[in-house]
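S.K.: Turn this into a structure:
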Amino acid sequence: MASAPQNADLPLFYNDLVPLNSRDHANFKSRTTDKAKWLVGQHAVPLTVEEFPQAARYYPIVFSSGDQPVPLALMGLNEGVNVFVDDEGKFLQDAYVPAYARRYPFLLARLSPDAKELSLCFDPTSDLLGEGEEGAPLFDGETPAEATKGMLQFCENFEEAGARSAAFVEELKKHGLLMEGEVGIQQEGNDQPFVYRGFQMVDQAKLREVRGDVLRGWNQSGLLPLLFAHLFSLDLMREIFARQVAQGKGPVALPQVEPVA
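M.R.: Predicted coordinates for the structure are as follows:
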């Protein structure tokens, strides 16, 4: 997938996880920022299928390789390159921000392997939370404040969207629609194109062979438009490549095969 966090057992962006509670974090506040530092150097960000229509306007949407594919928004084509933010994490243009990135530094997680419920946790290494005079309080006494309730609801909605995304991917796998992707991009001045692999995409040839009754069902459920949003977004790969070159972040070696996700 994308660049791994410091701890390989933790999700992308997160360096540590601590359960939020009124005992230890009674005086904590949540601060706003216009700099998403956690996006710097991250070229592939997980995406839910419900975000496809908005995300497809800005990012190529692909699926990670492996047996459990995850939808990804490509914010760059090469490892360590994000063409949408500067070195401080400030967006260089107005663009849709994936929900996965917007929930940071919060996350719903099980506190133990046998726990039945998810608990609201946060990354204690983030400067978006902490004690101080600025920010919105996370607790009103022992009661979660409105800001905390809102983030909990956002994280719960994200988990539900994640489950629907997993079902979407399973439907694609059921019909054998996912294939290993490959995109060749010709850069002026090079005889050979740069070839990007290491991701999955929908096989359009197999999509054309899907039975009519299945397609009608997908159209009624809203799945079919999501498929086309993914396919149309792939044209943006060349635009992302051009932006990498313009920012001085493009591949400078001889054309070669590059893993995308």
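S.K.: contacts, neighbours, all on C-alpha from now
M.R.: OK.
S.K.: ok, now which ones touch the nearest residue to Val85 once chain neighbours are set aside?
M.R.: The shortest distance from Val85 to any non-neighbouring residue, by CA to CA, 6 or more residues apart in numbering, is to Phe91 (4.3 Å). Shown in contact with Phe91 (CA atoms under 8 Å, 6 or more residues apart in numbering): Lys35, Ala36, Phe84, Val85.
S.K.: what about Asp203, distance to Val40?
M.R.: Distance of Asp203 to Val40, computed by CA to CA, to the nearest Å: 32 Å.
S.K.: And this one, please, so the two structures can be compared:
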Amino acid sequence: MFVFSAGMKKPTILEEEKHKNLRLALPSDFSFLRKVVALPLGYSEIIAATMYFPVLFGVSESFIYPFAVLGIEEKNLFINDEGQFIVDVIPKCAELYPFGVAKRGNDYLVVYDERVEASDGEPVFAEDGSFTPFFTQRKEELTNYALDIDKALEFAKTAYENGLLKLIEALKIDTKHGSVVLKNVLIANAVEAIPKLSPEKLYHFNVTGYLPILYATYFSVRNFKLFDLIS
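M.R.: Predicted structure coming up:
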């Protein structure tokens, strides 16, 4: 099971009977992300994320997924002292916290962070067992997020199978905030690989909208330089 979420420490699958009395303390800001330096991205988020963040690809449980890098050495550079993002692009998983989705086989399950259980928190289920209005809305957002994640995985899989993602065994990043070595990540191989595609595949990648995403992620690696501009 792989969890797509905003840095959950104790992801727990939401079960109606088991969690009928569940209440959660909802965060008032994004300070829970202060030590989170990477967040997964849905398909529709990728291009917007490349404006500010380096977007790379990770491998887990035989699938490939895109993620945004937000900091170095357990320091999220994009969260200010007030617990707010300093840019106007916020990964969807951060907005969905304390919920997320977990991929198990071909299915997606709703998970929540056990750390935020609270007796005086927001109820998830009503007394009759139905979802509360709060969770009904959140459930719809989670469903849409799971669909978007699935599209991101399909995009990454297709790109990799066509040689458009390149494995980097050790990507060393040096910034004024510190250094890090990202192991076994993939980066878009757009400039080298796209010109080698057959006309048919090039047409396919164009009509699906994959080409601009590949170029955007390729150039987003330069955003590591932006880290030095953040105090």
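S.K.: TM-score them against each other, please.
M.R.: The TM-score (TM-score structural alignment, normalised by the length of structure 2) is 0.78; 221 aligned residues with a CA RMSD of 3.3 Å.
S.K.: before we move on, back to that, looking at Asp203 and Val40 of structure 1, which has the bigger crowd around it?
M.R.: Val40 (20 against 16; other CA atoms under 10 Å).
S.K.: Which residue in structure 2 aligns with the residue nearest to Val85 of structure 1?
M.R.: Superposed on structure 2 with TM-score structural alignment, Phe91 of structure 1 falls opposite Gln84.
S.K.: From Ser31 of structure 2, how far out is its match?
M.R.: Distance, Gln84 of structure 2 to Ser31 of structure 2, by CA to CA: 7 Å.
S.K.: which residues does the closest residue in space to Pro98 of structure 1 that isn't next to it in sequence contact?
M.R.: Distance criterion CA to CA, 6+ apart; nearest residue to Pro98 of structure 1, sequence neighbours excluded, is Leu47 at 6.2 Å. Leu47 of structure 1 sits next to Val70, Pro71, Leu72, Ala73, Pro98, Ala99, Tyr100 when contact means CA under 8 Å, 6+ apart.
S.K.: Please pull up the equivalent of the first one in structure 2.
M.R.: To tie it back to what came earlier, the one meant is Val70 of structure 1. Taking TM-score structural alignment, Val70 of structure 1 has Tyr65 as its aligned residue in structure 2.
S.K.: Now do its match against Pro27 of structure 2, distance only.
M.R.: Look at Tyr65 of structure 2 and Pro27 of structure 2: by CA to CA, they are 26 Å apart.
S.K.: C-terminal to the longest helix belonging to structure 1, which secondary structure element comes first?
M.R.: The single longest helix within structure 1, with elements called by DSSP state H, is helix 146-174. Counting by DSSP states H and E, the next helix or strand C-terminal to helix 146-174 of structure 1 is strand 178-180.
S.K.: Please enumerate the helices of structure 2.
M.R.: Counting by DSSP H, one finds helices in structure 2 at the ranges 46-49, 92-96, 133-161, 190-193, 199-207, 210-220.
S.K.: Any idea which of the ones you listed gets closest to Tyr108 of structure 2?
M.R.: With CA to CA as the criterion, Tyr108 of structure 2 lies closest to helix 133-161 of the helices of structure 2, at 6.6 Å.
S.K.: Mean distance of that closest one to its aligned residues in structure 1, please.
M.R.: Helix 133-161 of structure 2, aligned to structure 1 and superposed, deviates on average by 1.3 Å (mean CA distance after the TM-score superposition for structure 1).
S.K.: re the thing from before, just so I know, which of the helices of structure 2 lies nearest Arg23 of structure 2?
M.R.: Across the helices of structure 2, Arg23 of structure 2 has its closest neighbour in helix 133-161 (10.8 Å, CA to CA).
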